[in-house]
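[1] Quick check, what structure comes out for this input:
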Amino acid sequence: MDIQLLTEKPQDFPEIRKLLIEAFADEIHSDHSEQDLVERLRSSLGYVPELALVALVNAEIVGYILLTKIVIQGVGVVHEALALAPVAVRPKFQNLGIGGQLIEEAHRRATELGFKAIVLLGHAQYYPRFGYQQASAFGIRLPFDVPDENAMVKELVPGALHGVAGEVIYPKEFFG
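    The predicted structure is shown next:
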C-alpha cells in the first residue's frame, strides 16, 4: 500500500472533518467533537500549517494529525512545546501503521522546525512505542484531571525537558 504524507490544504478541510467524525465515532474516551477542535485550532495562534498532515492512499484522505503550539508554564519561565491532538485514521484503514507513520512524520517535521517537545493526552498502551513518557516524570501536568498514565510527553531533542516542570497552557481554542 502506497501512503503519501502531505501538509493539509484548505480544499482538504471538508474531507478531514468527515474523517475525524468517522474515526472517533466509536471511541469511548472521546466527546466526539475532534472535528470542531481542529477547526478552532486552525484559527488559533498555535496553528503551525506545516504540522497539520494528511495521509493519502490512492488519493483518498485516510489519516490526519495536528500538532499545535502550547507552552509549559514553570516558575517564572515559559517553555514552548507542541500538543498532539488529534491523530486519526479511517476505521477501515486502522491497524495498518498509518497512524504511526503520521506520528513519526509529524515528529520529524516538528524537529526540523526547531520544536523540542510534544505533550499529549492519549492511550497509555499506544504512544510509548513512539517515545512518549508520563508527563509527571518531568514534573509536567495538564490543566485538568486525567489519569497519570494518559498525560504524556516526548522529547524531540534529548534532554529538552530537563528542568521543565510546570503546567501545560493550551490555546483557548482547545476548550471551545
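[2] CA only for contacts and neighbour counts going forward, please
    Fine.
[3] can you give me the helices for the protein?
    13-24, 34-42, 98-112 (DSSP state H).
[4] Same list (these) but as JSON lines, adding mean neighbour count.
    Shown next, in JSON lines, are the helices of the chain (neighbours: other Cα atoms under 10 Å):
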{"stretch": "helix 13-24", "mean neighbour count": "18"}
{"stretch": "helix 34-42", "mean neighbour count": "18"}
{"stretch": "helix 98-112", "mean neighbour count": "18"}
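[5] Second chain to compare with the first, below:
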Amino acid sequence: MSRLDTWRTRAERPEDIGPIHAVNAAAFPTELEADLVDALRGDPTAWINGLSIVTLDSGGAIVGYALLTRCTVGGQPALALGPCAVTPEAQRTGAGSAAIRAGLEQARRQGENLVVVLGHAEYYPRFGFEPASRLGVTAPFEAPDQNFLALALNPDNATPRGEIAYAEAFGV
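    Okay, the predicted model is just below:
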C-alpha cells in the first residue's frame, strides 16, 4: 500500500513536542533518538525553525518525522538529517519519505545547500544522496562510504568540503 501522494506534512508546532517524542520512541528500540530530538530542540546553535517536519495521517495524528539541524563541514554551515522516524503501523507507506522530502524542500527554500546523513544505503539515495566522500565530506568516526551520505540541494552552488562537526547533542 502506497500513500505517498496522500500524506500531509508541515513544520513542527509547539503542541507537537510530545507526539514527536512518542513517534521517535515508537520507531526505535530505545528512547535515545527521541531524547536526541529534545536535546537538539534546546540547542539554539543547532535548531533551525521550520526544519523539524511532521507527517500527519488522515485524522491529523503525527505518524512520521524528519529533522534537519545545523552542523558544519570544514567550518562552514551545513545540515545534518536525522533522526527520521515513522510509527510502526505507518512504516513502508511513504510517511517518512514525505517528511524528508518536505524538509529538504524547506531547507532549499531557506537557502541551505549541503545536507549530510548517516543512514541506510538503500534508502537515502532515492532523495539524491550519494557517498559524502564524492563531495569531499568526511566523518569524525569510521563510517562505511555507502552509509555516510551527502546531498547538494543546489548542485550549481559550491558546497563546503572537510570534516563534519555535529551539534553537541549527537555526542561525536
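[6] Once they're superposed, what TM-score comes out?
    Scored against TM-score structural alignment, normalised by the length of structure 2, the superposed chains reach a TM-score of 0.90; 166 aligned residues with a Cα RMSD of 1.6 Å.
[7] quick revisit: and the helices of structure 1: which comes nearest residue 60 of structure 1?
    With Cα to Cα, the closest approach to residue 60 of structure 1 among those belongs to helix 13-24: 9.1 Å.
[8] okay, and the closest one goes to which residues in structure 2?
    Counting by TM-score structural alignment, helix 13-24 of structure 1 lines up with residues 17-28 of structure 2.
[9] quick one: contacts of the matching stretch?
    31-35, 37-38, 54, 62-65, 83-88 (Cα atoms under 8 Å, 6 or more residues apart in numbering).
[10] Could you give me the ChimeraX selection string for whichever of those are buried?
    Listed next is the ChimeraX selection for buried residues among these, using 16 or more other Cα atoms under 10 Å:
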select :33,34,37,38,54,62,63,64,65,83,84,85,86,87
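[11] circling back to that earlier point, okay if I get the helices of structure 1 as a markdown table plus distance to residue 167 of structure 1?
    Formatted as a markdown table, these follow (distance: least, Cα to Cα, whole Å):
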| stretch | distance to residue 167 of structure 1 |
| --- | --- |
| helix 13-24 | 27 |
| helix 34-42 | 20 |
| helix 98-112 | 21 |
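[12] Of all the ones you listed, which one comes closest to residue 142 of structure 1?
    In terms of Cα to Cα, the element of those nearest to residue 142 of structure 1 is helix 34-42, at 17.4 Å.
[13] Which residue is the nearest non-sequential neighbour of the corresponding residue of structure 2 for residue 136 of structure 1?
    In structure 2, the residue matched to residue 136 of structure 1 (TM-score structural alignment) is residue 133. Sequence neighbours aside, residue 145 is the residue nearest to residue 133 of structure 2 in space, at 7.0 Å (criterion: Cα to Cα, 6 or more residues apart in numbering).
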